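Trainee: any chance you can model this:
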Amino acid sequence: MKNMSLRQIADACGGQLYNAEDSLTKEATGVVMDSRLVEQDYIFIATVGERVDGHSFIQQVYEKGALAVICEKVPSEITGPYILVQNSFEALKAIAKWYRMQLDIKVIGITGSVGKTSTKEFISSVLAQKYNVLKTEGNYNNEVGMPLTILKLREEHELAVLEMGISDFGEMHRLSEIAKPDFCVITNIGQCHLENLGSRKGILKAKSEIFDFMNKQGHICLNGDDDMLATIEDVNGIKPVRFGLGIENTVYATDVKSKGLFGSTCIIHTDSSTFQAEIPLPGDHMILNALAATCVGRILQLSDEQIAAGIASVPSVSGRSNILRLNKITIIDDCYNANPVSMKAAIDLLKLAYTRKVAILGDMFELGKNEVNLHYEIGTYAALSGIDVLICVGSLSENMFQSAQNANSIKELLYFKTRDELMNELPKLLHNNDTILVKASHSMGFERIVTQLTELGQS
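Mentor: Next up, the predicted model:
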């Protein structure tokens, strides 16, 4: 890792280096917080978690060849170098900030209320047609995950595509200071984290903190169809490039043809060209993701052919509109998270199925004082969407159930107070060839429903 000697790491995080007289200038080969991932000459950052204290693994990581540990407590057995800090999480961020500045690499930062992960996948897939790209893995998009991703960068990487997620004011400011993005991509401003951010206006303000430390010669790519993002006209002299379905955008789509759950095709227009795109993932929001990727790709001088190839080869992501086609049923696994915007998009996706359509919807969290009304709104939306079966799960989702009941336009409507109550009854509720949407906030644990459905569908 470039310029990552023990002395430089200690200076970067403001820690006190001990027992390192013979290895002050030795460079680390990696930085991790999970002791299981330690390899030769890695730095292990010991943190105190809710269930596990990383300090208890210090001796093990030395035995695995760790160059040093960063810790908040003096190790009980000192068999190698260690850097003593007040707060290991703050040390992680400080080290990542330092390391980012050592690399001549462009960073694409992606944020928004909905679609960050799928947009990251589209942009990464497109840029990989020309560049060596490192992208955020899984849900590593917060003040712990993003620094760890940055610390995976190596000199051979040419671009980093970083997902940047927040739930409160100030978080994006801190993420931007670490990432120092050259590109800022915002997907939309929806209704999520309202408990802390208050309103869509508050969400826009919090997301806009991504601009605080961006490259002054950088680029901004915004969803031009979003009414809140449309209010951003200039950021420190940088004019946004806009993408969307409307022809007023710089990058837009026409001739959209749905292939149901098999994706869609369209003609993508840029400021100087048009080309055919095959989008393998279903839903209109995936078209927007492809347009965002086109926006970034054109700025980075990819050809239309390279952009089209990247769009066509984008992978699906578990828990995020991932289509599982099994022997007896088809599952739309969208259980990673949920808010009103993404919930409606998922219902719209289910509508594309040609079979009996079943929606298993659970509670949406962090919606603030309007949580009851927002669940009620989703129930009405689902009931009027044309799906066949709506199954509501969770205490907040009782409001969803009641509004769907009042709409009186759905063939079959069921309510379960808990996930486990539903799982006990689920085998009796399914028909062969059903298409089943599974969606709720992550803490509802709906991945267990997906696992059960997968077992039932393969039997």
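
Trainee: please count neighbours and contacts with C-alpha atoms only from this point.
Mentor: Will do.

Trainee: just give the nearest non-adjacent residue to the spatially most central residue of the chain, would you?
Mentor: By Cα atoms, centre = their mean, the chain has its centre lying nearest to residue 117, at 3.5 Å. Nearest residue to residue 117 in three dimensions, chain neighbours excluded: residue 163, at 6.8 Å (Cα to Cα, 6 or more residues apart in numbering).

Trainee: buried sites along the lengthiest strand in the chain?
Mentor: Ranked by residue count and defined by DSSP state E, the top strand of the chain is strand 251-258. By 16 or more other Cα atoms under 10 Å, the buried positions in strand 251-258 come out as 251-253, 258.

Trainee: another one to check against the first:
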Amino acid sequence: MSLPIQNIIPVIHAKWFGSDETCLIDNVSIDSRSLQNNNGTLFFALVGQHHDGHQYISELIATGVQHFVVSRVPEKLSDKANFLLVNNTLEALQQFAAYYRKQFDFPIIGITGSNGKTIVKEWLNFLLSPEYNIIRSPKSYNSQVGVPLSVIGINERHNLGIFEAGISLVGEMEKLSAIIQPTLGILTNIGSAHNEGFASEEEKISEKLKLFKDAEAVILRKNVKVEALLSPSQKTFTWNYNDASADVSISKKGASVLEITQKDHRFSVEIPFHDKASEENTITCLMVLLHFGYDQKTIQERIANLYPVEMRLQVKNGNNNCTIIDDSYSSDYQSLKIALDFLEQHKTHQKKTVILSDIFQSGFPVEELYAKVFRLLTHNKIDTVIGIGESIGTYLKDYPNFKSFATTHDFLSQFNSEHFSNETILIKGARSFQFEEIVVVLEEKTHETVLEINLNAISHNLNYYKSKLKPSTKMMVMVKAFGYGSGSFEIAKLLAHHKVDYLGVAFADEGIALRNAGITMPIIVMNPENTAFSAMVAYNLEPEIYSASVLKKFIVLAQQKNLSDYPIHLKLDTGMHRLGFEGKDLDELIGLLKNNNFVSVKSIFSHLSSSDVPEFRDFTLEQIQKFDSWSSLLIKELNIAPIRHILNTSGIYSFAEHQFDMVRLGIGLYGVGNDPEEMTHLENVGTLKTIILQIKEIAVGESVGYSRKFRATVPTRTATIPIGYADGIPRSWGNEKGYVTINHQKARIVGNICMDMLMIDVTNIDCREGDTVIVFGKSPRVTELADVVGTIAYEILTSISHRVKRVFYKE
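Mentor: Reported below is the predicted structural model:
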């Protein structure tokens, strides 16, 4: 991209405030934190309910960014940069992307549907790349923001585009259609995702079909309901199982062979999958190959080589205190930019290393491509680059501290995990380089049971609770108890990226660990022990003060260390009767703090005991009234202006009108609400999964497990999985009270749960050794497990053993 800024002004209907209309734009950004922003960047200051890009303009100017699309020109900055003033910056981004798309004239495939969009896109990229230079949506960039950013990645060397579009509300698809302007449409599976945004299934389908209003043809599974909603003039290319009325009829021959019939032509294709979803996604891709006129032999060869797609960036623990970011299945320029931003957000060490393969399908001439990659790595301050492949070794040889290897085998034969320590390593390579072998060598070895943490879901849940607040209300998020079992470092880094105001931990050592991991934002220690005061001061941690004796001891320490205005947070006990000053203690508290310059009251707060219990609503309101009265007295007598906060997760949901200056988000961030309606708005964060170790046939009368608690009354097939009560699974969940999920089917737990294993009934489930087992996640939810054993989700989550590997991922 290289566009004169004066060409952009009329496209987005902007009013110009600036001094240089001759400058060129070579990059578009919406993220102020990206290290890829430069003096050729056009920054769109997007505004949402709880984010405003305008507030970062001054710091962007300081880093060299000079061009901004804004809905208001910031005060005192009007002469510091060039501003393009518009009514709505998101609409301006979309208008720019639609204009940019029109600069190119080649086939564009537009994909929408409820499921399978990203899989189909990635498989089509694999199937068509030998003949085409493809630009495609990176990862799952299919939203109102993601689609324009994807399209802006087109350059002059591309000759085929593949973009996916996802919607959740009426009116959204028309905007995406204007941006993508597909020549060929694909409708994948229609399911229940985002049903809540539409009045009916027909309305949802009609909205999705708007993507194809100007497409030359649409590929879809034959469906009378869907076809009735298409324009009568719309050309379609349909498929269905054993249906002669479809353009292509599909029949099954065994588990993995499809018989394809198109008019008088018939041939078979072997597919490398057995599940229904993958089969249908494969057929959709096959339809595209037929539409493009590929011959039978090519279709058979390429379909047989399809592979499972890993769509996630994953954060894993590495050996020697390293952090591994695993993106080992793709290597293209657009996804490299995303991966480098992710690396910066989730680094746990200052030293950053990138292991990178040759880059394919960039659309750039090879010299220009690697010049861009060189600049990307430089802007992101990568300390060490290990290049694997023929091209990268030639074109990046001058990068400081660059090491080159011809093949992955060459690298593994000369390097091992001992060569890396105390660094964050991004592993990014094209599938053909088999970088998963590098990940296996470098990651910390643990058993097959893992707790996967969905960082997208964390962000979604955070934004859901933000949506219930005023824009001015601050947010404190609790990351105590190892982030409710999810991992405090990684969650804290994501929260810092979202610019929450405070983190909360229970004890000083939790805060110290966060500081050592590079977290610099304010941290409140909710249960400070007197013996930890010195360490708290050394690590800039802010104590909760809940009694006169604690306050006196901290003031003595402040005097000894010659501190001035050290931040403290006063806890009031309005009815929880756990910790805090009561009404009778306020006079003494005021006396201790008046004319005291050793400490400064940053916030005053209390804790609701029953905000999740509707029958105690009056008691909760009484707590809030006490808090308002007592905190107002302190503010008046001490002449201070602290932050006030009392609402916890259920308080935010049920008592948002009493949000004061800040709220404290806890378990809700991790996908657990205290109200069934609240739960419908939250996304599942943690998925505890393992594998089948062994399958056994149990005869009638035989028993399973300790104490022979299960005895077979019919021939039974059982599977043993490597997880038990030492991993945090309650022993009381055994003996057919609980279940796990295999291939979307329930498998009851039989017999007593052991320390390291449990057994399940798989008699009626098609499964084999090595198959994945979901212990909890979307099904069963952790709340279901808690209900069965008579506890709360908090206890289950915080009990998951540290020997269970945590894997953090972002779609």
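
Trainee: now the buried residues of strand 251-258 of structure 1 in CSV, with distance to residue 201 of structure 1?
Mentor: CSV is the format used below for those (distance: Cα to Cα, whole Å):
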residue, distance to residue 201 of structure 1
251, 25
252, 25
253, 28
258, 33
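
Trainee: now do the residue nearest to residue 252 of structure 2 when sequence neighbours are not counted against residue 549 of structure 2, distance only.
Mentor: Spatial nearest neighbour of residue 252 of structure 2, excluding adjacent residues (Cα to Cα, 6+ apart): residue 258 at 4.8 Å. Residue 258 of structure 2 is 77 Å from residue 549 of structure 2, where distance means Cα to Cα, to the nearest Å.

Trainee: kindly report the same for residue 466 of structure 2.
Mentor: 36 Å.

Trainee: with residue 436 of structure 2 instead?
Mentor: From residue 436 of structure 2 to residue 549 of structure 2 the distance is 56 Å (Cα to Cα).

Trainee: equivalent analysis for residue 446 of structure 2, please.
Mentor: Taken as Cα to Cα, the span from residue 446 of structure 2 to residue 549 of structure 2 is 46 Å.

Trainee: neighbour count winner among residue 436 and residue 549 of structure 2?
Mentor: residue 436 (18 against 11; other Cα atoms under 10 Å).

Trainee: from memory residue 282 of structure 1 sits against residue 349, does it?
Mentor: Yes: using Cα atoms under 8 Å, residue 282 of structure 1 makes contact with residue 349 at a distance of 6.9 Å.

Trainee: higher neighbour count, the two?
Mentor: Shown here are residue 282 of structure 1 and residue 349; by other Cα under 10 Å, residue 282 has more neighbours (22 against 19).

Trainee: residue 268 of structure 1 belongs to a strand?
Mentor: Yes: according to DSSP: H, G, I helix; E, B strand; the rest coil, residue 268 of structure 1 belongs to a strand.

Trainee: what sits against it?
Mentor: Residue 268 of structure 1 makes contacts with 251-254, 274-277, 291, as judged by Cα atoms under 8 Å, 6 or more residues apart in numbering.

Trainee: output the residues you listed in JSON lines, with distance to residue 106 of structure 1 appended to each entry.
Mentor: Below are the contacts of residue 268 of structure 1 laid out as JSON lines (distance: Cα to Cα, whole Å):
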{"residue": "251", "distance to residue 106 of structure 1": "22"}
{"residue": "252", "distance to residue 106 of structure 1": "25"}
{"residue": "253", "distance to residue 106 of structure 1": "27"}
{"residue": "254", "distance to residue 106 of structure 1": "31"}
{"residue": "274", "distance to residue 106 of structure 1": "26"}
{"residue": "275", "distance to residue 106 of structure 1": "26"}
{"residue": "276", "distance to residue 106 of structure 1": "28"}
{"residue": "277", "distance to residue 106 of structure 1": "26"}
{"residue": "291", "distance to residue 106 of structure 1": "20"}
